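Asks: Model the structure of this input:
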Amino acid sequence: MGADRQGGARRRPVRAAAYGVCGVVLLAGCASMPDSGDLRGVDSTPRQDTQVRVFAMPPQKNAQPPEIVSGFLEALTSDDPNYTTARQYLTSAASQAWNPGLSTTILDNGPGTGQDRSDARDNLSFTLTGTRVAKVDAQQSYEPDSGPYNALVHLARDKTGQWRIDRLPQGVVMGKSDFQRNYMSVNKYYFASTTTSGAPAAVADPVYVRRRVDPMTQTVRSLLNGPTNWLNPEVRTSFPTGTALGKGVTSLAPDDQNNLTVPLNASAARVGTAQCEQMATQLLFTLQNLTTAIEQVELRSGGRRLCTLSEDRTATVATLASTAHTGYLYFIDAKSRLVRIAAGSPSTSAEPVPGALGEGAKALTSVAVSRDESTAAAVAADGRELYVSSLVSGGSLGNPVLTSQGKAEQTRFTAPSWDSQGDLWIADRDPAGPRLLLLRQGKGHPLEVRTPDLNGQIEDVRVAADGVRIALVVAKGKEKSLLIGRIERGGDKGAPTVSVLELRSATPELEDITAMSWAGDSRLVVVGREQGGVQTMRYVQVDGSTPDGPAPAALTGVKEITATESEGLPMAAYSDDGIVRLGSGGQWQKVVSDGKAPVYPG
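Replies: Here you go, the predicted model:
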C-alpha cells in the first residue's frame, strides 16, 4: 500500500513485507547482455510476492564484462540491505567511493546497456541508457523527472585478473517495475510551525523506503533526520537537533504487548515531558503507516525512560487530518439550497442546512463548509459574488464579501476552500487581474496571496487540512495540471503576508484535470485525461508518485469530486447521473438525480 490508505479503520493490517520473511530467492543475474555495441534492455525483475525477499548472486569466476554489468544491475534490485552483493562487482576503490543512498534514478524500463569502443585490452566501458521518469534523492523524497538517461560504467581487470567495475555513477538506477517492487511510500509526520491556537497540526511528509529492508527502522531514522527540503520551511520537529538512535541500535521492533521502545542518543536526554510526548506522537503517527502492531511508544536515552505515550493520547497532543471527525456530506439541490446528509449514512434523503444557505433564496454554483462545520462559503450561480454565512437557524445571508469583475462566469470565482485555521481561500479568474485571495476567518479585507512560481490560470483551489499545503488546478493553454504548493505565512498582525511557493506537479502523466480533492494526508483523487486518452479517475501522491492499490471504480462524465482525508467515508461526485457516492462494495451509487457541488468540510 502507499502512504495513504484506501479506506477502513485508521489502524490497518501490517505490511507483511516489513517484518516476515517466508523465503529467499537467489537472483542469478538473469538479464542477458550483448557482447557488441548494440543496445538491449536489462529486463525489470518480475513482481515478487511481498513476503519473499530477493537476493542476487555474486559474480562468477572469470565472468565476462557483459555478465559483470548485468549482474551488478540485477543486484541493485535485490533486498540486500547494504548492497553487499552489488559491491562484489566493483573494485575495492570503487566500492569505497560508491554511495548507493545518494539517489535512486527510476527509468521507464530497466536500463539498456551498450558496450563502447575501447582500444585498451583490459579496459572496457558500457553506457547505461533509458528514459527517466522520477528520482528519489538522499532524503528519500520522490520527484517526477523526464528526459534521456545516459551514464558510463567502466570496467578493468583487478589484481586477480577478474573483470570488475572501477567507475560508475553514484546512487542506484532501476526500472519503474523494480522500483515499485522494492520501495514503498511512507508518511513521516511533523508539526505545522504557524499553528495559531490549540494543538499543532500534523503534516505528512512522504518518503520512499525499501520495502523489505527493515522499513520500520529506516522510517524512524528518516523521521529523526528531519523533514524534506520542500516541506522544511513551514514545519518543525520536536526532536532536538542531533537526535538519532542510540549507539548500537540497528533494528527496532515492537514487543508482544504492541509496545515499541526507541532508544535515543544523548541529544534527547534533557527533553521535558511535554516535548517528549510530541516526539512520541510524531513516531506513532509515522509508524502507524506501517503496522497495526504498535499501540504505545516509550522513548529512552542513556538507559533512562523519557516518556511513554499510547495511541489513544495522541489526539491531545496534535491534530491529524486522517483521524478527524466529519459530520456531513453537503451539496446544492435542485432548489438551489445547501443540503446535507450524515457522513457515511446510506440515506439518500438530504435536509437543508440551518441558516440562509439552506433556504434557497440565492442560486448557488459552488460551496465550501468550514472544517468545524459552523460556517459555509458559497459562490452565486453567475460566479460573480461570494457569500459567507453561519450554519445556524435564523442567520441572514447578508451582502457578498467579495465580488469579481470578470465578464463571464468562467472568468470569475472558483469554488472556495477552508483551511484548518478557519481562513477562506478562493481564486478570482478575472483576466484583468487574476488573484488568489485569502479571507481571514472568512471575513474582512481579502489578502492577496503571492504566487511567484505560478505560470497559468488557477481553475480550482483545495487547501490541505494541515494548512501548510495547497492543491491548485492550473490552466496553461489547453492543458490543466494539478500543482501542489507550500503555504508560507509571514509579516506581522498589521501587515501579514501569505505566499504559495515551490509549485510542483502531482500529475505528470495527465494533461487535462477535470476535478480533484484531498483523499488522505498526502494523497489526492483526481479526474483527468492522458494525452489522447479518455477521462480517468486515480489516486496520486503530493510528490507526483502513484500510490499502490486500485484506482476508484470508473465513473463517466465527472464534473466535481469530493473526498476526506479521514478514513472510512465514501467518495462523492457530481456526474452525468447527478450526485453519486462510492459505496462499500466499490460501486458508484446514485444519491439524487438533481444536484451539484458535493463537498465534505474543507
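Asks: alpha carbons only for contacts and neighbour counts from here, please
Replies: Noted.
Asks: Contact partners for Leu283?
Replies: 189, 220, 223, 297 (CA atoms under 8 Å, 6 or more residues apart in numbering).
Asks: Go through the residues you listed and flag which are in strands.
Replies: 189, 297 (DSSP state E).
Asks: Pick out whichever of the contacts of Leu283 sits closest to Val379.
Replies: Relative to Val379, the closest of the contacts of Leu283 is Tyr189; by CA to CA it sits at 34.5 Å.
Asks: So which residues of the stretch 201-350 of the chain form strands?
Replies: Counting by DSSP state E, counting those that start in this stretch, the stretch 201-350 of the chain has strands at residues 202-210, 235-236, 259-264, 296-301, 304-310, 328-333, 338-342.
Asks: now these as a markdown table including mean neighbour count and distance to Ala464?
Replies: A markdown table is the format used below for these (neighbours: other CA atoms under 10 Å; distance: least, CA to CA, whole Å):
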| stretch | mean neighbour count | distance to Ala464 |
| --- | --- | --- |
| strand 202-210 | 26 | 9 |
| strand 235-236 | 20 | 14 |
| strand 259-264 | 21 | 30 |
| strand 296-301 | 21 | 28 |
| strand 304-310 | 17 | 26 |
| strand 328-333 | 25 | 18 |
| strand 338-342 | 23 | 22 |
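Asks: With Leu128 as the reference, name the closest of these.
Replies: It's strand 202-210; of the strands of the stretch 201-350 of the chain, that one is closest to Leu128 (CA to CA) at 23.1 Å.
Asks: before we go on, could you also do this sequence so I can check it against the first one:
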Amino acid sequence: MSNKTTKVTKVKKVLSAVAGLGLLAGCSTLPDDTNPEAISSYAPAPSGQEAPTPTDGQPSDLLLRDFFTASAHPLRNHQAAKRFLTGSMQGRWQSDAPTMVLDRIDIASDGPGDDSKITYRVRGNIVGTLGVGGVFDPQYSAFETSYEMQSVDGQWRISNLPNVVVLDRQDFVGTYRARNIYFPDLNGRALVPDRRWIYTGQQSTAASLVSLLVAGPQDRLKKAVRNLIPEDATAQVANDDEGDPAVHFTGLQELSPDARRLLAAQVVWTLAGSEVRGPYELTADGTPMSDEMHGKWLVQDLSQYDPNVQVQAPLRAVSGGDIYQQDGTRAQKLEGWLSQQYVESVALSPRDEIYAAVTGRGDAPRQLMIGAKGDQPVSSVQADSLTRPTWGLDATSAYVVADGERITEITRNPETGAVGERQVDSSTMRMVDGNEKRISVFRVSHDGARAVMIVNGRVYVVTLETTDDGTKRLGAPVEIGHAVGDTAVSADWSDDGSVLVGTRANDAPVWDIEVDGSYSQQITGRNLSAPVVSVATDGSKIYVTDANALMQFDVTSEESRFWREVPTMQGKRATPVLAD
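Replies: Model prediction:
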C-alpha cells in the first residue's frame, strides 16, 4: 500500500549546479497600483532591482538599452520606461499593449544618423508573451522593428516606437518570480497549480497573490478547476496585531462550510508556497472562515490538500516483459497475472496499487489490462499500438492512446473493479502543426488536471477539461518544449509540476521544462547515451532509460555529477515505473 508524505527536495538547486541555463522568461502585468479586488498592502517595502533612469550625455544606443531594462518595471503604467521617451511620445505610447519577452535584444543603426536624430533596428527572438495576471504564453518567432530617437535639449530620447512592451529575458532574473496560485480540481480533492509571474517590486507579495486568487484561474484552466470566489467578492490583505498575514473576504455568504474550508486551503497553500509565512488569519464577512477554526490557520490544518505531497512507493521496472520491484539490494520479479503475459509498459495508480499494463509483443495486437497484483485483471482497450497507460488523481480513471490518435479514458469502479471506456474529445489536436499527428506519449499530471504529450517529437501540455456530460476533452495544446525541437522521445511529470523530457539528442539527452514553457533547463548528460526512451522521478532521484541501461541521478546530493546504473537492475535494460 502506497503512502504519501511531503518532502522538500533540492531538485532545482542541484540541477542548476550541473546543467546549463535554457529558456527563462516571465512577467506579471499586474502592477503595484492595480487594484482589481480592493487589495490592501501587507508587506512593508518593495524588493527587486531599481529601474535605470536617463543620464546626461548618454549615448543613444545605451539609452535605448536602458529603456528596455526599465520596461521590466511595470509600476504606474510603466512610468520608469516613459522617462526615456520624448514628452509627446509619453502620452501616446500604449504600454498596456502586448508584452513580448525576447531571448536577447540586438540593436544596430538603420541608415545614417546625425546629431539630432537616429533610427535603430531592434532584433531578437520572441520566447513568449505576457498576459493579464502574469500568465506566460510560450512561443518562438522572430522579432524586428524600428525605434526612432531624437535629441531634445542635447539629450537623446525615443521619439517613435511600436505600441508593444519589449523585454529582455535577462531582466526577469532580478525583477520577476514565478508563483503558483492554487485552485481546487472539479471534485475538490486536490489543489491545481496555476503558474503566474509576479513583479518583485510589489509592496505586498501576499496582496498580489490574493488578488490573483480573487480574479480567478487563467483561461486555459477554467474548465479543469473550480473557482469558489463569487464575482462580487472582495478581499483585503493586512498584518494583524501580531504581524501575521490576515486575509479578510466579503461576499462569501453563499459558500457552504466545505467550500469555505477548500477556499482556506487555496489561500494558505498559495501563501505558504510563496514564502509568506503563517499562521494565517482568514475571515469571511467579518466572521471566521470556518466554524471549526476559531484561531489562525496553519498548513498542518489543511494537510490533506498539500499540493506538494508525494506518493511514496518502491521503484519498479519493466524488463523483458516482466515487472520487477526493488527490495533493498535486489530486484524481485512480480508474480500473479503480471507474470503470465509479456508486459510492454505499465502504470501504477497513486492509491491502492492498481496496475494498468499494456501486454503483447511483436506484430501481435496490444491489450490494456487493469487490476491489483493479486486479483484477476480486467481487459480493456485493444489496438495495434498503445501508449504507456497513465492514471489520474487516483485509481478510478486511467488514460491510454490507441494507434497514436485515439485517446481513451478508462473508468474503474473501486468497489467491483469493473471498468468502462470513454473517448476523450481530441478535436483541438487540429491546432497542432503537421498532417499526421501521432501521439507517442500521454502522461496525466498528479492532480489530474493536465496532460503532457509528445506529438511527432514535440512536447505539448493540454488541460483535461470536463464537459457537461462528464466526459473529458482536451484543451488547446500548448507547445512548451521549443528548446528540444522535435527530438523528444519520453516525458513525465516531476513532483514540483515541471516536465521531465528525454530526447534522442546526445548533446542534450534530458531536460526539465516548466509547465508554462517559460523555463527549460538541460540536465547533465554525463554517462548517458541517447535516446532516452523513459523518464521518471520520485523527488529524490531521477530515473531514465538510455540506450544501454536503467540509470539514476541523485538530485538531493550536490556532489552528484554522473548518471549511474540502478544497482538492482544491472545487466538488464529496463524502464522505470513509479506510482503516478
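Asks: Report the TM-score for the pair.
Replies: Overlay of the two chains. TM-score (TM-score structural alignment, normalised by the length of the second structure): 0.77; 515 aligned residues with a CA RMSD of 3.7 Å.
Asks: how about JSON lines for the strands of the stretch 201-350 of the first structure, with distance to Ser389 of the first structure added?
Replies: JSON lines is the format used below for the strands of the stretch 201-350 of the first structure (distance: least, CA to CA, whole Å):
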{"stretch": "strand 202-210", "distance to Ser389 of the first structure": "29"}
{"stretch": "strand 235-236", "distance to Ser389 of the first structure": "32"}
{"stretch": "strand 259-264", "distance to Ser389 of the first structure": "47"}
{"stretch": "strand 296-301", "distance to Ser389 of the first structure": "43"}
{"stretch": "strand 304-310", "distance to Ser389 of the first structure": "40"}
{"stretch": "strand 328-333", "distance to Ser389 of the first structure": "15"}
{"stretch": "strand 338-342", "distance to Ser389 of the first structure": "11"}
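Asks: give me the stretch of the first structure that whichever strand or helix holds Leu23 of the second structure matches.
Replies: Element membership of Leu23 of the second structure [criterion: DSSP states H and E] is strand 21-24. The aligned range for strand 21-24 of the second structure in the first structure is empty, by TM-score structural alignment.
Asks: For that strand, name the packing helices and strands.
Replies: Applying 3 or more CA pairs under 8 Å, 6 or more residues apart in numbering; DSSP states H and E, one finds that strand 21-24 of the second structure makes contact with strand 519-523.
Asks: how far does the strand it packs on sit from the chain's center?
Replies: 13 Å (CA atoms, centre = their mean, to the nearest Å).
Asks: List the buried residues of it.
Replies: 519-523 (16 or more other CA atoms under 10 Å).
Asks: Outside of it itself, list whatever touches it.
Replies: With CA under 8 Å, 6+ apart, strand 519-523 of the second structure has contacts from 15-16, 18-25, 481, 483, 508-514.
Asks: ok but Arg351 of the second structure is inside a helix, no?
Replies: No. Counting by DSSP: H, G, I helix; E, B strand; the rest coil, one finds Arg351 of the second structure to be coil, located in no helix.
Asks: Could you double-check that it sits in contact with Thr396?
Replies: No. The criterion here is CA atoms under 8 Å, and Arg351 of the second structure misses it with Thr396 at 9.5 Å.
Asks: Residue in the second structure paired with Thr546 of the first structure?
Replies: Checking TM-score structural alignment: Thr546 of the first structure goes with Tyr519.
Asks: Who are the contact partners of the closest residue to its match other than its chain neighbours?
Replies: The shortest distance from Tyr519 of the second structure to any non-neighbouring residue, by CA to CA, 6 or more residues apart in numbering, is to Leu24 (4.3 Å). By CA under 8 Å, 6+ apart, the residues touching Leu24 of the second structure are 169-170, 518-520.
Asks: switch to 10 Å and redo it
Replies: Going by CA atoms under 10 Å, 6 or more residues apart in numbering, Leu24 of the second structure touches 101-103, 127-128, 169-170, 172-173, 513-514, 517-521.
Asks: Who wins on neighbours among those residues?
Replies: Val101 (32 neighbours; other CA atoms under 10 Å).
Asks: before we move on, the earlier item: relative to Trp418 of the first structure, which of the strands of the stretch 201-350 of the first structure is closest?
Replies: Here strand 328-333 is closest among the strands of the stretch 201-350 of the first structure (CA to CA), at 14.3 Å.
Asks: between that closest one and strand 338-342, how big is the angle?
Replies: 150 degrees (axes from the mean of the first three to the mean of the last three CA atoms, to 10 degrees).
Asks: From the contact counts, what lies against strand 328-333 of the first structure?
Replies: strand 338-342, strand 351-352, strand 364-369, strand 572-575, strand 578-582, strand 595-599 (3 or more CA pairs under 10 Å, 6 or more residues apart in numbering; DSSP states H and E).
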